[in-house]
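Colleague: After the sequence you'll find the predicted model.
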Amino acid sequence: MMILKRIGIVIVLLAIFSGAGLFLFRGTLLRHVVKGKIETYSDRYGLRIAYASLKMPSLATVRVEGVSVVPLHRDTLLKLRSAEVELELLPLLQGNLSVKSMHTDGLTCRFVKCGGKSNYDLFFQRIPQEPRGQETEDVVPIGYARRVEQALGALFRLLPEDATLRHTTFMGERDSLQTVFMIPDLVLEDRKFVSEIAVSEEKMNGKWRVAGTLDCKTRLIEGSIASAESGKRIVVPYILPHYQTFVAFDSVAFSMKQEPFSAGNQTLTGYTEVGGLEIHHKALSPDTIGLDKGEVEYMVHVGERAFELDSATTVRFNRLSFHPFVRADKTDRWHFTASVHRPSFPAQDLFASLPSALFSHLRGLEVEGELSYDLNADVDFNCLDSLKFSSNLRGHGFRIHRMGTTDLSRMSTEFEYTAYEHDTPVRTFAIGPSNPHFRPLSCISPLLQMAVMQSEDGSFYYHDGFYPGAIQEALAYDLQKGGFARGGSSITMQLVKNVFLNRHKNIARKLEEALIVWLIESQHLTSKERMYEVYLNIIEWGPLVYGAAEASRFYFEKEPSELTVSEAIFLASIIPRPKHFRSVFNPDATLRENQLGYYRVIARRLAVKGLMTEEEAEAFVPDVQIRGEARRLVLQPDTLISPVHATAWEAE
């Protein structure tokens, strides 16, 4: 018993002397540890890190002065006059860093880029991975949920709940343009923070006010930003001079809460809200895009190999609201699923919520009744051929009460059509009897009508403007190619694009196109027969060649009512690439053999429709004898078509 007592006394004395030694030599130990870290980061990132003074006033307090961080052969990245950080003692004794309070003075960060080189390249460098030993090959990788939990856990441990940041400056310099954010004082006290930020860039000056809450115990961050000057808005700097994009807003608010980690799942909840948002970029719209109010209340689940936006999420967009569901699973490649199910809501809420700059043709549209909407998408990048997509907007007692800026029924009667080349108008002509080259359906060969339809949109007379199978195939193909490679457009969609819209391929234009198609088809603003008649009279069939009459004359010197099977199929075949019609011919103006398969496919479809017998289709051999202007252009491939060629028929 006495021996145990003596051993206990020895252990206590050792602890006392160790603690005393640790306290007495804490500064030396700290500088030794910091020296090793500086050497590691200097070698890894190519930095010169220096400080004038480093002290530990107490076991849990670190004070540093005169800090500088300079990338090799680059401008200074960071300077710090002084900082004092108080750490939580108990976590520190357990080997974890947890910041209790922090006070800084004179922090300046400069991000400089000039001539393609910057002093912040180090943030984007990939650190070489050391080769793994045999003993680590079978280690199971950490899942996404655990990574998020660890990262946010570290963030909330390092963020203080009490802090004072004085004379803080963030500066960006790019090609002589300087953007400066100056924060005179930012005070975080009792988990609340508030500050003003002075922002300057060339002739632009502004003052922002930021405020919010940082509660590390409940894992909550929330904040807001707005102009500190009455009657002014926040204009986002940097992106206008460098990316020609204007962005301004009245206010932005956000929150994010980390829920307790449970059963391998990490859940994040919160919201983001923006008011008075304005965006302008010529690629989006010639006008400024406005959003009165947008808000997202979200719930995100992070699993071991998946991310999920819960359907409890609410998106509000002006007068619209809906609950999206999105899930992303990672196996070899990503697998995305998404859905939106919106039950009946006032139809006017949709059209009143659309940004007029993006949906200019629907501006001022007044409607009655209700709408409902369903979207389902399944995109597996492991097997894009399995892609599924459906989008269904339904009207309930819906009708148009008043047209907006554009008369969506204009195709029903004679109207003027303007053809564009690279956004430049090249020809304007009437689609109706006043145009001598206009041909009603009765004057166009049924062979041409059916060949074009079977080539472009075989179910045109039976669908409501959208052909889901074609859209799915086009989406899969575009994703495989990584761009807009195939459109999947129905004839109605092609008409809307050409008659009402510009040809810029972007998401906003496709959404406006889809809405106009739905309105025309669901409200029967133009009959199917008239739409097809318009289509055959405006479609481009060669360089500056528009409509069936001009095409028949250009290629065969005959009327569209006189076309043969071969001639009709030929005209259908060149619709996707009308300016490259010469590529389907040999130098002697005979048809290339690689075209034969297409002709036989369309011939079989004509037979199914009763325009040929099955025997004729099976024995069909195309005979395309082009004449006149088209033949001359094929035989003389260096010849360029001139406007005279396109307008000569009008003079006759």
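Modeller: Perfect, I can see it now.
Colleague: alpha carbons only for contacts and neighbour counts from here, please
Modeller: Fine.
Colleague: Do I have it right that V452 meets P576?
Modeller: No. Using CA atoms under 8 Å as the test, V452 is too far from P576 to be in contact (10.9 Å).
Colleague: Overlap of the contact sets of these two?
Modeller: Taking CA atoms under 8 Å, 6 or more residues apart in numbering as the contact rule, V452 and P576 touch no residue in common.
Colleague: In addition, the following structure is provided for comparison:
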Amino acid sequence: MNPATKKKIGIGVGAVVALLGIALAVFLLKRQELLQYALREVKAKVEKKYPVTLTLGPARFTDLNTVRIDGVTLVPTGQDTLLQARRINASISLKTLFARRPVFSDLQIDSARVTAQKTATTNNYAFFFAKKKPTVKRDTTQGANYGLLLNQLLETAFDNVPGEADFRSFLVTYRSPEHNATLTMPRFAIEDGDLTGQLTADIDSVVNTFGLQGHIEPGDYALDAKVYGLEGRPVVLPYVQRRYGARVQFDTVRVSLSDKDLDDDQLTVRGTAWARNFVVNHPKLADHDVRFPRSGIDYVLTLGKAYGAVEKGTKVTLNQMEFFPEVSVRKLPRQQRVMSEANGVESPDEMLAGLQVKANIVSGETKANDFFSALPQGMFSTLEGTQGEGTLTYRLLADLDMNQLDSLKFSSSLTGKNFRLTRFGREDLSKLNTPFEYTAYNDKGDSIKTFQVGPPNPKFVPFDQVAPYLKYAILTAEDPRFFTHKGFMAKAFVKSIIQNIKEKRFARGGSTISMQLVKNVFLTRQKTVTRKIEEALIVWLIENTRVATKERMMEVYLNIIEWGPKIYGVKEAAQFYFSKEPNELNLSESLYLASIIPRPKRYRLGFNNYGEMRRSARYFHRLIAQLMARKGYISQAEYEGLGYSVNFSNPSRMGFVPRPDTTRTVVAADSAQYQPLNLIDLLGGGADEGVNTNTPAEEGGAAPAQAPTKN
């Protein structure tokens, strides 16, 4: 190559380099100009949409397509600053930038501060939710469409998830008259859909430090995320603790959403939720922690117009035990809600008005030991360590229509197959068959007295040494089918639910003698939900494995129940009130003792100050005697000869005083404190219901095969 050629090539290369340099300079200048334009557009769009001032600091490219903005603030009009960020880095598509439609990605925010404040009259963040809050057009006569609402919430949340993001040193504070919250996030990142982060949350003085891991696919509306406590500490839910007085915590929770399908205004979502060491503590639930070591749900949920359902395909797991629930809840349109005394609804706006609930929950056939290990810790403390053979299956059916409350259907059953107990837990249920030490407690949990239940105690009375009158009176008033049922009175329980719903309180019980016995012998006096559930399971075990005979159960019951202040057992009762032995009690005395079992501390309730029986007490005595005569427990002559008085051996000890006017033997009734029973209800009810529970009594029939016989 000659020198002239080399020179020409050099000139050409130089020209190309120069042109490229000029082009690059123009590109960089134009790129920076377009960036400023894009940021002005962002600022104008935000300020047009919201009543705020958005300030963006100096912006520049740090490489070919990465933008750095030093300083961002967002100040609502007339309010304090809501957002500050020291630096934001983001990638920008040059193609979209030159097309003047910039698309940012790979968002990185460093040292951001969100400060939300609320006073009694205003706040600095409401504008954002007012604009973003999804609205659902609905027919107000049919109720809210929860399916459409949830669908909009899900789509709004998923559609605003950035593809790539990295938040560092992020601080969120919230201050209001009701709540204070501080959230500190050292780092949270989204990379190729993978979520990682750490957060310290101080909400109303409840402090949690937890980690977050998971994966999200915004386009598919799919999420799988795990939240777990750090530093060996559980995560405690703050709101429920302050609002409901309950402590709810967990070590790890994993939640997934795998699918959502909106069809004909009904949304169906599928996914899972699992928890490890999920703990609930509330005084009405239990007096200690209730712990679920490993529990979860594979859910299929449907939401629609005033409707929600747990669909077929849902599975709930407690350790090795599986349940398959199908539950639906519907709220009828306002104009279709029935208000009447029959359902206790006074206004169509009441929570229960027009409510319809259906439930069908069945467990898989479960090995006995898997069943006992699946019981939540702290809910069945008496049974902890219990073992058995065979299998158990549980089923619950319920159908409630508040427009037709009396049509309520409810059944709860546990079925055993080749089932037997091989080991008792903390309490030996078989102690009912031998002398044992019993401690009586008051409603506050204080011990009153301790005594032996059995022959070693001179006050113990064998079953056959109790007057038949008293046995029959108690059976008629408390539990007519005690000697034939398996521990429960289904019809009585349903009627109790109906009345309690009508009166919006626990106005009526449905306890059998078996349930009262278990409550007294094995459980505390605390009135909690878990104690009632534990009571039912122990009753089932005793009755279905024949731990004790019915006669022995009745014998123990008669010797431990309270019959008045610090009066325990039938012998003390017979001597205190009548100075008699239990086998010497007559019909009137037996009816009185049966009447005070539900309210032993109010043993004077049926009498005035002169010891004269009030009308309500006379009514009870005649009613029970009539039912006893109809079933052949007493003769018709004994019923007809029943008087209206009870002769106490020491009236002054009862607090009665002599009546100055001896010509008057009966005074007008004062039943303000003793609600009369409904005679029609009592005589026309089902065949397994008692009287003292304010439930219908057994209708006719001969005495049970194992019932007590006259001496």
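Modeller: Received the coordinates, thanks. Since this is a predicted model, take the numbers as computed values, not measurements.
Colleague: picking that back up, who has more neighbours out of V452 and P576 of the first structure?
Modeller: Neighbour comparison, V452 of the first structure and P576: the larger count goes to V452, with 22 against 13 (by other CA atoms under 10 Å).
Colleague: tell me the contacts of the more buried one?
Modeller: When contacts are counted by CA under 8 Å, 6+ apart, V452 of the first structure is found next to A568, I569, L571, A572, S573.
Colleague: Would you mind stating the distance between the counterpart of the second one in the second structure and G643 of the second structure?
Modeller: Meaning I569 of the first structure. When the second structure is aligned by TM-score structural alignment, the residue opposite I569 of the first structure is L591. When distances are taken as CA to CA, to the nearest Å, L591 of the second structure and G643 of the second structure turn out to be 11 Å apart.
Colleague: Name the residue in those two with the higher neighbour count.
Modeller: Set L591 of the second structure next to G643 and count neighbours by other CA under 10 Å: L591 wins out with 25 against 13.
Colleague: hang on, the more buried one packs against I624?
Modeller: Yes. Contact between L591 of the second structure and I624 holds when scored by CA under 8 Å: they sit 7.5 Å apart.
Colleague: Give the residues shared as contacts by the two.
Modeller: Counting by CA under 8 Å, 6+ apart, the residues touching both L591 of the second structure and I624 are A473.
Colleague: The first structure: which residue goes with Y639 of the second structure?
Modeller: Alignment note: Y639 of the second structure maps to A617 in the first structure; criterion TM-score structural alignment.
Colleague: What's the average distance for whichever helix or strand its match is part of when superposed on the second structure?
Modeller: Using DSSP states H and E, A617 of the first structure sits within helix 614-618. Using mean CA distance after the TM-score superposition for the first structure, helix 614-618 of the first structure ends up 4.4 Å from its aligned counterpart in the second structure, as a mean over the superposed pairs.
Colleague: Which neighbouring elements make contact with the helix or strand that that helix is followed by?
Modeller: Taking DSSP H and E as the definition, the helix or strand that follows helix 614-618 of the first structure towards the C-terminus is helix 628-635. Of the remaining helices and strands, those touching helix 628-635 of the first structure by 3 or more CA pairs under 8 Å, 6 or more residues apart in numbering; DSSP states H and E are helix 547-556.
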